[in-house]
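Novice: Pasting a predicted model and its sequence here:
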Amino acid sequence: MRRGTWKRSLFAAAFLAFWLAGAGGQAFAAEDSTDRFVDGTVINGLGVTGMTAEEAKAFIESFYQGGYTLKIRDREGKQETIHDTDIGYSLKVTGDLEAILQAENDGGRISGPDVDNRYEVEVAAEYDEKRLRAELLKLSFVKNARETKDASITPYREGMAFEIVPEVQGNDLDVEKLEAAVGGALRAGAEVLELSGTDCYKTVKVHADDPGLISLCDAMNRCADMSVTYVFGDTEEILEGSEICRWLEGADETGILVDEAQAAAYVKTLANQYDTYGMPHDFLTAQGDQVTVTGPYGWKINQAAETEALIQAIRAGENTEREPIYEKTAASRSGNDYGTTYVEVDLKNQHLYLFEDGSCILDTPFVSGNVSKGWTTPDGLYYLYYKQTDKVLRGEDYETPVKYWMPFNGGIGLHDANWRSSFGGEIYKNSGSHGCINLPPDAAAIVYEHVYKNMPVICHGSSGI
């Protein structure tokens, strides 16, 4: 419920007879009751002669109850009317009528044509905001208004250039501003609201000759001649301008608008084709066997980040060559993504091979996880997390210091095992580790010297043990 205070000037000629009847041509002191207004008393334009303060209050409020209307006139001269009963409109006297009566009594209750007994008191107008909004939305010049449109750029049309669409100045109203203006008129008790004198009409903000809009249109047309080239090692994927133009949705004050969904779909196709992370990998073992390993290793495009980067590249409007933004990277884009430098862990034969640039520089036996206790070291293709010296390995029932520690699969890693006197063979079956690869100390030192963070570690052969 909204309310406001206002003062209304003398206007109701029909009510003059109410207090002029019987008045003489001179002032005189009334001897009537002191709890009633003297002859000729007018409050807010309404005669209240002979009324008590309470009666006058009720009379003034009832005058506006069920009869008040506000005419709203648009700038084209069309007029609509808001009725008080449609919006729950009412008027309450908030001024002090008793003070006026007391002033008349203190002044000797003088009346007559030569005495000015006209007064103004504050009143409060109240109405239902929700009902008012509903009524405003019914107005013909709100419902049937012509929409104001800024100048814009045409959407993509096959084989056609982007063009500027001229602005349209309509006669539609900003409903929020209209509601505020009407509310002000209601609270003031106005009879007419001229919309031409308000800021309620929507206006064009961008014209066809706007330099920024012209520049954006030119930039969109240049997109037809641009391309984005993605590089995947020796392979390229080219996003042509003819396809880019299909993604353009126009422009705003920030620049060219690119359909994010289409850009994301394109990046997804690249990921589907070129991602290798978590995928099965063919691997030729040091023993010459062809095996397949799968694990958390490989190339993986960061699709969200790359979609945003692609959109920005398109907005720049220039030819560009780029690699995608990756969430995970691998050693190589040519041939096998794990490259030619890696650690091979042959679980079946209990041998580790260290390869650098395709050459085996170390071949050493080891002891893997204890099969009899269910601690078999799993197959997989992994990144080496890091390497560290002088590490204490701890578990539920052990605490073992090692000189070299190189983890790659959770708590599983490569490390020296100076407590063992022999390695290889079938030791792992009943006297193996908790899952780690136990290496001879000298071999562990060599491995430690050559490995590095994210180096591929390839484990295979567990299914055969």
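Specialist: All right, it came through fine.
Novice: going forward, measure contacts and count neighbours with C-alpha atoms only.
Specialist: Will do.
Novice: buried stuff in the longest strand seen in the chain?
Specialist: Counting residues, the longest strand found in the chain (DSSP state E) is strand 399-409. By neighbour count with 16 or more other C-alpha atoms under 10 Å, strand 399-409 contains the buried residues 401-409.
Novice: try stretch 273-292
Specialist: 275-281, 283, 286.
Novice: Any chance of CSV for those residues, columns secondary structure and distance to Val293?
Specialist: Converted to CSV, those look like this (DSSP: H, G, I helix; E, B strand; the rest coil; distance: C-alpha to C-alpha, whole Å):
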residue, secondary structure, distance to Val293
Asp275, coil, 16
Thr276, coil, 12
Tyr277, coil, 12
Gly278, coil, 10
Met279, coil, 9
Pro280, coil, 6
His281, strand, 5
Phe283, strand, 7
Ala286, coil, 14
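Novice: chain center to the longest strand of the chain: distance?
Specialist: Put simply, strand 399-409 sits 47 Å off its chain's centre (C-alpha atoms, centre = their mean, to the nearest Å).
Novice: re the thing from before, distance to Ala181 for the buried residues of stretch 273-292 - can I get that in TSV?
Specialist: As requested, these are exported to TSV (distance: C-alpha to C-alpha, whole Å):
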residue	distance to Ala181
Asp275	60
Thr276	63
Tyr277	62
Gly278	64
Met279	65
Pro280	69
His281	71
Phe283	77
Ala286	85
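Novice: What sits closest to Trp247 if chain neighbours are left out?
Specialist: Distance criterion C-alpha to C-alpha, 6 or more residues apart in numbering; nearest residue to Trp247, sequence neighbours excluded, is Asp259 at 5.1 Å.
Novice: gap between that neighbour and Arg322?
Specialist: To Arg322, Asp259 is 20 Å away according to C-alpha to C-alpha, to the nearest Å.
Novice: likewise Asp357?
Specialist: Using C-alpha to C-alpha, Asp357 is found at 27 Å from Arg322.
Novice: Please, which helix or strand holds Lys373?
Specialist: For Lys373, there is no host helix or strand (DSSP states H and E).
Novice: Would you state the helices of this structure in chain order?
Specialist: 16-20, 53-63, 84-87, 97-106, 129-138, 140-143, 175-188, 211-222, 241-247, 260-274, 303-316, 427-431, 441-450 (DSSP state H).
Novice: want to throw the ones you listed into CSV with distance to Ala417?
Specialist: CSV is the format used below for those (distance: least, C-alpha to C-alpha, whole Å):
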stretch, distance to Ala417
helix 16-20, 115
helix 53-63, 100
helix 84-87, 88
helix 97-106, 103
helix 129-138, 80
helix 140-143, 85
helix 175-188, 78
helix 211-222, 65
helix 241-247, 59
helix 260-274, 40
helix 303-316, 43
helix 427-431, 13
helix 441-450, 6
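Novice: what about versus this one:
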Amino acid sequence: MKRIALGILVALALVYGGGAYYFSQHTFPNTSFNGEDRSYESVSELHSYRDAEKPVQITGRGGKELSIPAEDISLKKKPAGTPELAQNAVAWPVAFFNTYPYQVEYTYEYNEEQLGQVLSESVFMQEQTDPVNASLQQEEDGYVIVPEEVGTKIEPEKLQQAVAEELDQGNTVITLPDTAYVQPAITQEDTALQEEQAFFNSLYETKIVYDFEDREYVFTGQTLIDLYDKTADGYEINYDRTRAMLADMATETDTFGQDREFTTYYGNTITIPGGPSVYGWLMDVDSTTDEFIGWVEERHSEVTTPFYFHKAMNRETDEIGDTYIEIDLDDQWMYVYLEGELIDEGPTVSGQPSFGTPTPVAVNFIIDKMKDRVLRGIEPESGEEYETPVDYWFSINWSDVGIHNSTWRTEFGGDIYQWLGSYGCINVPDHLARTIYDYIPIGTPVISY
């Protein structure tokens, strides 16, 4: 019995000693690295490369994912450095009843050519969307910045570089960084874009209004922006384009020298030629342009009127208004209106056609009002000078045609003008001359037809 017991003790000692020696060179049972079973492995080989079991998982933009089996790129791994094992070889018997989990960092090696091939054929290189630059978008009250869109366009070299950098850092679960993708050239943080937005919006806050009483011309926002040219130094207002815009306004609103419709005393609408007329509005486009550009550059808002070479009595579309003198050359009759009321009327004698001095069909205006004027000129038939005193004189154009009383006449109207007419002026009885002098202001339109 003693021999048997001794034999058992020797055997146990040998087993124990052999186990202690073995586990001084190998890992304990129930040893794991990051959940992977590494039991009974040679300690000297723990830091050697071995085939990786898990695939490389890559996630990118647009929900794209890729799983690369380790063998497709010859992926191998080893712990970074030599793991420090918390095991005592002499206590190996109890190891079967314990667990020894370790968290370790791995380093990887792989075949770069295989990795490049897999990535070049991957989902990341398919159905790519280009990045979209941040931009300005016009809205009702100005411009807003539309943020950039990053897209999914990626370059093979950058893709492989991004994956390689992650693998080199020991990561096999990879989210592609922004640097792997083609980036928008302009983002919403771009200083130049923000400055352009501020520039445009300052023009939306600027409003220049030309008031024509019954209508307005409003220049603001995009209309002002379109006047600028982009240069190397920023934006510069284009003089010619600005002047052309205001010249269009002049074309639409100027009436000087333009044919115009007129409703006569009898309610007939007639067209009076603009050529002989001196009444109407004529804009000074150059001066208006200079002032306009100054206001725009200063971001100065204003309600104003243009500069004019010539002005009429009323700025509304109906520039004749309700105070005017109407002369019917066929009927040889004058109507005097004040604020829409017919305050006087009577016969006239106009220019004699046979002298070559007919009263022009035109829209003119009262240029001045005088009393006790001496009219001087040359008689068409004799060529002799004449001097004729009148009590009232009203110039109506720039060719010495006017309205005046004629004390030497005892009759007016009818066809007197055909054989005893004037040299172009409109002769009127005293009462009409007094009415005009007393009630009708300078600038009042005179319509003869």
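Specialist: Looks like it came in fine. Predicted model, so just to flag it, every value in this text is computed and none were measured.
Novice: TM-score for these two?
Specialist: TM-score for the superposed chains, counting by TM-score structural alignment, normalised by the length of the second structure: 0.52, backed by 253 aligned residues with a C-alpha RMSD of 3.0 Å.
Novice: contact partners of the longest strand of the first structure?
Specialist: 382-394, 413-417, 444-445, 448, 457 (C-alpha atoms under 8 Å, 6 or more residues apart in numbering).
Novice: which ones among these are found in strands?
Specialist: 382-383, 388-394, 413-416, 457.
Novice: And those residues, which is closest to Ala180 of the first structure?
Specialist: Tyr383 (64.8 Å; C-alpha to C-alpha).
Novice: show me the contacts for the closest one.
Specialist: Per C-alpha under 8 Å, 6+ apart, neighbours of Tyr383 of the first structure: 296-297, 408-409, 453-457.
Novice: Please repeat the previous calculation with a cut-off of 6 Å.
Specialist: 408, 454-456 (C-alpha atoms under 6 Å, 6 or more residues apart in numbering).
Novice: And for the residue mapped onto it from the second structure, nearest residue in space, chain neighbours not counted?
Specialist: Using TM-score structural alignment as the criterion, Tyr383 of the first structure maps onto Phe365 of the second structure. Sequence neighbours aside, Pro445 is the residue nearest to Phe365 of the second structure in space, at 4.1 Å (criterion: C-alpha to C-alpha, 6+ apart).
Novice: right, and that neighbour touches Tyr324 too?
Specialist: Yes - Pro445 of the second structure sits in contact with Tyr324 when judged by C-alpha atoms under 6 Å, with a separation of 5.1 Å.
Novice: Would you mind telling me which of these two has the busier surroundings?
Specialist: Taking neighbours as other C-alpha atoms under 10 Å, Pro445 of the second structure and Tyr324 compare with Pro445 leading, 28 against 25.
Novice: aligned partner of that one in the first structure?
Specialist: Under the alignment (TM-score structural alignment), Pro445 of the second structure maps onto Pro456.
Novice: how many other residues sit next to the corresponding residue of the second structure for Ala264 of the first structure?
Specialist: Counting by TM-score structural alignment, Ala264 of the first structure lines up with Arg243 in the second structure. Other residues within reach of Arg243 of the second structure, judged by other C-alpha under 10 Å, total 20.
Novice: How about the one 5 residues further on?
Specialist: Other residues within reach of Asp248 of the second structure, judged by other C-alpha under 10 Å, total 12.
Novice: Identify the residues contacting it.
Specialist: Applying C-alpha under 6 Å, 6+ apart, no residues contact Asp248 of the second structure.
Novice: I'd like to know how far it sits from Tyr108 of the second structure.
Specialist: Distance from Asp248 of the second structure to Tyr108 of the second structure, by C-alpha to C-alpha: 75 Å.
Novice: any idea what Gly369 of the first structure aligns with in the second structure?
Specialist: By TM-score structural alignment, Gly369 of the first structure lines up with Gly351 in the second structure.
Novice: thought its match was touching Thr359?
Specialist: Yes - if you go by C-alpha under 6 Å, Gly351 of the second structure and Thr359 touch, sitting 4.7 Å apart.
Novice: Overlap in contacts, those two.
Specialist: Gly424.
Novice: Show me what Pro407 of the first structure lines up with in the second structure.
Specialist: Here Pro407 of the first structure is matched to Ser395 in the second structure, going by TM-score structural alignment.
Novice: Can you give me the distance of that match to Leu282 of the second structure?
Specialist: 20 Å.
Novice: Any idea how many residues pack against the equivalent of Thr340 of the first structure over in the second structure?
Specialist: Matched across to the second structure, Thr340 of the first structure falls on Asp322, judged by TM-score structural alignment. Asp322 of the second structure has 16 neighbours, counted by other C-alpha under 10 Å.
Novice: From Pro79 of the second structure, how far off is the nearest residue to Tyr100 of the second structure once chain neighbours are set aside?
Specialist: Closest residue to Tyr100 of the second structure apart from its sequence neighbours, by C-alpha to C-alpha, 6+ apart: Thr31 at 4.5 Å. Between Thr31 of the second structure and Pro79 of the second structure the computed distance is 14 Å (C-alpha to C-alpha).
Novice: So between these two, which is more surrounded?
Specialist: In terms of neighbours (other C-alpha under 10 Å), Thr31 is the more surrounded of Thr31 of the second structure and Pro79; the figures are 22 against 19.
Novice: top helix in the second structure by residue count?
Specialist: From DSSP H, the single longest helix across the second structure is helix 2-25.
Novice: Summarise which helices and strands that helix is packed against.
Specialist: Using 3 or more C-alpha pairs under 6 Å, 6 or more residues apart in numbering; DSSP states H and E, no helix or strand is in contact with helix 2-25 of the second structure.
Novice: hmm, back to that, from Ser277 of the second structure, how far off is the residue nearest to Phe365 of the second structure?
Specialist: For Pro445 of the second structure relative to Ser277 of the second structure (C-alpha to C-alpha), the value is 10 Å.
Novice: Kindly report the same for Val56 of the second structure.
Specialist: 91 Å.
Novice: same thing with Pro306 of the second structure?
Specialist: Distance, Pro306 of the second structure to Ser277 of the second structure, by C-alpha to C-alpha: 22 Å.
Novice: Please say which of these two ends up with more neighbours.
Specialist: With neighbours defined as other C-alpha under 10 Å, Pro306 of the second structure and Ser277 compare such that Ser277 has more, 25 against 21.
Novice: What are the neighbouring residues in contact with the more buried one?
Specialist: Counting by C-alpha under 6 Å, 6+ apart, Ser277 of the second structure touches 257, 362-364.
Novice: Right, I'll leave it there.
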